[in-house]
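> Below: sequence and its predicted model.
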Amino acid sequence: MPPRGHGDDGMVWRHNGEVTKPTDGHAGRLRVLVLGSTGSIGTQALEVIAANPDRFEVVGLAAGGKNLDTLLRQRVQTGVTNIAVTDDHAAQRAGDIPYYGPDAVTRLIEETEADVVLNALVGALGLRPTLAALESGARLALANKESLVAGGPLVLRAARPGQIVPVDSEHSALAQCLRGGTPDEVAKLVLTASGGPFRGWSAADLEHVTPEQAGAHPTWSMGPMNTLNSASLVNKGLELIETHLLFGIPYDRIDVVVHPQSIIHSMVTFVDGSTIAQASPPDMKLPISLALGWPRRVPGAATSCDFGQPQAWEFEPLDSGVFPAVELARHAGETGGCMTAVYNAANEEAAEAFLTGRIGFPAIVGTIADVLHDADQWALPPATVDDVLDAQRWARERAQRAVAKANPAGAYEKVSGKA
């Protein structure tokens, strides 16, 4: 499969940096609709927007409703009235919420004029909002990688050239590095991974991991699900799939390397042997600001590296024997069809089971492997959103069965004293 670019549908990278959408909004500002506004990415995005009132304005907010107080503060701070809450009870408590219920977010997108839609929702429930944002013609600043991983070809078919811009630091880095060459000059892409809190641990050590330990990331401040996915390396598996879908590079030309300092966010190696890397201290405001303003940069979005101070950057291979999540993702991606949706849905169920003490930490990826092993029926490409939803539903049910069969007195209970 050749690299996407120069007009291929859905491609974030175009060699000259051109984007077809958006045009500047009111008074030269870009109108931004923030989905998942109360989460880690959403709150940081609102800080970026507030710090750059000449560049951006908020025209709508969407959230699930769990952090209702935060959403109500955001409503006051931004002055917006276009707000969606998917939880009916939370919407009733808040009062004066124009969009509520399961389809609230898609209705908000359809009825709000925006230049940029930031999808920072968590999980595969972001798929329909992603498709609605693309249909609206707005640029999609995509933090909800699960919607691209699950929707795959459906999302790419819905997107115009240059319409999707990634928020993940790794893919933002790749988009920047790829400006240094043409598609046929790319030899391989290199994703970096911090290694998570359990870098260097053995498989036996992982048997005793608790949710509290898995929730402590060494370099990044993220939401709880992303932090857990980073600990299991499932997040890097999702990013591997996302890289292939965004940039069209075959899986065998996408490498993953552990870089504990999280300064180099990704690299591109070209056919002449040169490698271009993007470096910056770990701060999500940098890729957020770039996604909002793409292809223009936002001055002062984050601090830069201080090369006047001694420092060491380390790189080491990923131990796939202890952390098999990335290779499982590679297998799912190479198989194609709805297999990546199965991978993601199985993980969401297994991760929840770990957080609630029903399985041990290694069983998260073990559950994904078990579900993928029986998922041959989902190898055909999805024709509709319902095909993706059916695959996810099947994967969740299979994952739930696997969890139910697990020892109820698992590793977590033994460590936490709940056994």
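Ah, there it is.
> From here on, just use CA atoms for contacts and neighbour counts.
OK.
> Before we go further, Asp255 is sitting in a strand, right?
Yes: following the definition DSSP: H, G, I helix; E, B strand; the rest coil, Asp255 is counted among the residues of a strand.
> pretty sure it is touching Lys236, no?
No: using CA atoms under 8 Å, Asp255 makes no contact with Lys236, being 10.8 Å away.
> Just want to know which of the two has more residues nearby.
A count of neighbours by other CA atoms under 10 Å puts Lys236 above the other of Asp255 and Lys236, at 24 against 16.
> how close does that one sit to Gly152?
When CA to CA, to the nearest Å is applied, the distance between Lys236 and Gly152 equals 17 Å.
> same check, this time on His208
Plainly put, His208 is 35 Å away from Gly152 if you go by CA to CA.
> higher neighbour count, those two?
Legend: neighbour count by other CA under 10 Å for His208 and Gly152, higher for Gly152 (27 against 18).
> Tell me who's in contact with that one.
With CA atoms under 8 Å, 6 or more residues apart in numbering as the criterion, the residues that contact Gly152 are 245, 340.
> What's the separation between it and Leu121?
Using CA to CA, Gly152 is found at 17 Å from Leu121.
> Okay, one more to line up with it:
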Amino acid sequence: MTRKIALLGSTGSIGRQSLEVIEALGHTVTALTANQNVKLLEEQCRRFRPRLAVCMDPDAAAGLKIKLADTAVEVASGMEGLLEAAALEDTDTVLTAVMGMVGLKPTLAALELGRRVALANKETLVCAGELVMETARRRGGEVVPVDSEHSAIFQCLQGCRDRGEVRRLILTASGGPFFGKKRAELEGVTVAQALNHPNWSMGAKITVDSATMMNKGLEVIEAMRLYRMPLDQISVVIHRESIIHSLVEYCDNAILAQLGTADMRLPIQYALTWPDRVPGPAKPLDLLACPPLTFQAPDSENFPCLALAMEAARTGGTATAVLNGANEAAVGRFLAGEIGFGEIPRLVERALETVPVVPTPTLDDILSADADARRSAGTGSCASRWN
């Protein structure tokens, strides 16, 4: 099946790899969006000829419009442009690869139209997963995960006739660049060290999340929403080799695992072709060249972000939006050199303790909690019970 795809976030790491997959499979691109990378977005537009291109930054959109004046590509800007891309006529699939809460509204807009959403945006499910999945159910839309861990679980569940047969979802984590270090050692790590992931090449924010283990906490919350599984049936193991991408344990004690190279093009492709499989550009896994596969328990004492995410998941309501918003603000400050690495969990903890939680939130409640959490983590520093 040839899909007509609106790619939100085409200039980021996932976006660029998505275009490789789309081109290899012969799919059509209807829309491309970026923040403000005009140069790359122009190149992509000239190659893939979408009907619409969007820059979140209005000045960047104005510049792009001038550069694309000799083409038939329409140019829009801001959230209105993103929503237009998600709802564009003759689009059947929206691949959401933007970073942060900006992906929530266009994802909901696509699901309201009954479209497939290939989701590479964690924040959408972390902050508003129940709302997103209910919209998909009500409108006949599909949410197919792109994250390697959730794609692995999704694949391992394909032969499952009854979710009651599932005992446990097991998410694997590389442990990031600081695995084995103690809190005192982590206080002085640099941005460059945090961005030096041992296995994956990813964007800056998600790479820092991997280093703090927040990334795995966010994925636990995603799993709860995607698969309607309670927290006590989801666990995390450290798997340094990043060859097993996640596992599903069944009630008869069988465990199914999905293995592959550290190549995001495979989960991207499966999100577009499911339920079919076709040849694609992802690298094959050479079993004879694999190192021994190891597994260890996560270290929540020295990497408290995972425990903070679990707390937010247990609390529910807008607590997960607070967790995510505070983390985004704190990571942004760390990347900008304003705070140290160890300050990230402390700022997230403060937001979780001070921002009120709405138990059964509306979209407005979720957006408000996100904004309050960002304000909380966006200034100052604080002590923590993790000290």
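Cool, got the structure. What you are looking at is a predicted structure, and each value in this text was computed from that prediction instead of being measured.
> Which residue is the nearest non-sequential neighbour of Leu355 of structure 1?
Pro211 (5.7 Å; CA to CA, 6 or more residues apart in numbering).
> what's the counterpart of Cys305 of structure 1 in structure 2?
Aligned counterpart of Cys305 of structure 1 in structure 2: Leu285 (TM-score structural alignment).
> Next, count neighbours for that match.
Once other CA under 10 Å is used to define contacts, Leu285 of structure 2 is seen to have 14 neighbours.
> which residues touch Glu41 of structure 2?
Check again: residue 41 of structure 2 is Leu, not Glu. Listed by CA under 8 Å, 6+ apart, the contact set of Leu41 of structure 2 reads 10-11, 32-34, 53.
> Please pull up the equivalent of it in structure 1.
With the correspondence set by TM-score structural alignment, Leu41 of structure 2 lines up against Leu71 in structure 1.
> Show me where structure 2 has its strands.
Taking DSSP state E as the test, the strands found in structure 2 are 4-8, 28-34, 52-55, 74-77, 93-96, 116-119, 142-145, 166-173, 234-238, 244-250, 255-259.
> Pipe the ones you listed into CSV and attach distance to Val322 of structure 2 per row.
Compiled in CSV, the strands of structure 2 are given as follows (distance: least, CA to CA, whole Å):
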stretch, distance to Val322 of structure 2
strand 4-8, 24
strand 28-34, 25
strand 52-55, 27
strand 74-77, 27
strand 93-96, 21
strand 116-119, 21
strand 142-145, 23
strand 166-173, 23
strand 234-238, 21
strand 244-250, 27
strand 255-259, 32
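> Out of these, which gets nearest to Phe341 of structure 2?
Taking CA to CA as the criterion, Phe341 of structure 2 comes closest to strand 166-173 out of those, the separation being 19.3 Å.
> That closest one aligns to what range in structure 1?
Mapped onto structure 1 using TM-score structural alignment, strand 166-173 of structure 2 spans residues 186-193.
> residue contacts, the nearest residue to Gly26 of structure 2 once chain neighbours are set aside?
In space, not counting the residues next to it along the chain, Gly26 of structure 2 is nearest to Thr2; the distance is 6.9 Å by CA to CA, 6+ apart. Residues counted as contacts of Thr2 of structure 2 (CA under 8 Å, 6+ apart) are 26-28.
> quick check, nearest of these to Asp299 of structure 2?
Distances from these to Asp299 of structure 2 were compared by CA to CA; the smallest belongs to His27, at 42.7 Å.
> what's the spacing between the counterpart of Ala307 of structure 2 in structure 1 and Tyr251 of structure 1?
Mapped onto structure 1 by TM-score structural alignment, Ala307 of structure 2 lines up with Glu327. Remark: distance between Glu327 of structure 1 and Tyr251 of structure 1 (CA to CA) = 10 Å.
> With Leu134 of structure 1 instead?
Leu134 of structure 1 is 25 Å from Tyr251 of structure 1, where distance means CA to CA.
> Who has more neighbours out of these two?
Leu134 (23 against 20).
> From Trp220 of structure 1, how far off is the more buried one?
Note on Leu134 of structure 1: its distance to Trp220 of structure 1, by CA to CA, is 29 Å.
> For the stretch 251-400 of structure 1, just list every one of the helices.
Listed from the start of the chain, the stretch 251-400 of structure 1 has helices (DSSP state H, counting those that start in this stretch) covering 285-293, 325-335, 339-355, 362-373, 385-405.
> Looking at those helices, which is nearest to Val48 of structure 1?
Across the helices of the stretch 251-400 of structure 1 (criterion: CA to CA), the nearest stretch is helix 285-293, sitting at 6.5 Å.
> Report the mean deviation for the closest one after fitting onto structure 2.
Here the mean offset of helix 285-293 of structure 1 against structure 2 after fitting is 0.4 Å, by mean CA distance after the TM-score superposition for structure 1.
> got the angle for that helix vs strand 30-35?
Using axes from the mean of the first three to the mean of the last three CA atoms, to 10 degrees, the direction of helix 285-293 of structure 1 lies 120 degrees away from that of strand 30-35.
> which residues are in contact with helix 285-293 of structure 1?
Contacts made with helix 285-293 of structure 1 from outside it, assessed by CA under 8 Å, 6+ apart, are listed as 30, 32, 41, 44-45, 48, 55, 116, 118, 141, 165-169, 172, 296-298, 301-302.
> surely the match of Cys305 of structure 1 meets Ala262?
No: in terms of CA under 8 Å, Leu285 of structure 2 does not count as a neighbour of Ala262; the distance is 9.1 Å.
> What separation do you get for Asn119 of structure 1 and Ala141 of structure 1?
When CA to CA is applied, the distance between Asn119 of structure 1 and Ala141 of structure 1 equals 6 Å.
> typed the wrong thing, it's Ala332 of structure 1
Plainly put, Ala332 of structure 1 is 25 Å away from Ala141 of structure 1 if you go by CA to CA.
> So between the two, which is more surrounded?
Here Ala332 of structure 1 and Ala141 are compared on neighbour count by other CA under 10 Å; more neighbours surround Ala141, at 30 against 24.
> quick one: what's aligned to that one in structure 2?
Aligned partner of Ala141 of structure 1 by TM-score structural alignment: Ala118.
> can you check Leu290 of structure 1 too?
For Leu290 of structure 1, the aligned position in structure 2 is Tyr270, judged by TM-score structural alignment.
> follow-up on the earlier one: columns distance to His265 of structure 1 on top of the helices of the stretch 251-400 of structure 1, output as a markdown table?
Conversion of the helices of the stretch 251-400 of structure 1 to a markdown table gives the following (distance: least, CA to CA, whole Å):
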| stretch | distance to His265 of structure 1 |
| --- | --- |
| helix 285-293 | 10 |
| helix 325-335 | 17 |
| helix 339-355 | 23 |
| helix 362-373 | 24 |
| helix 385-405 | 30 |
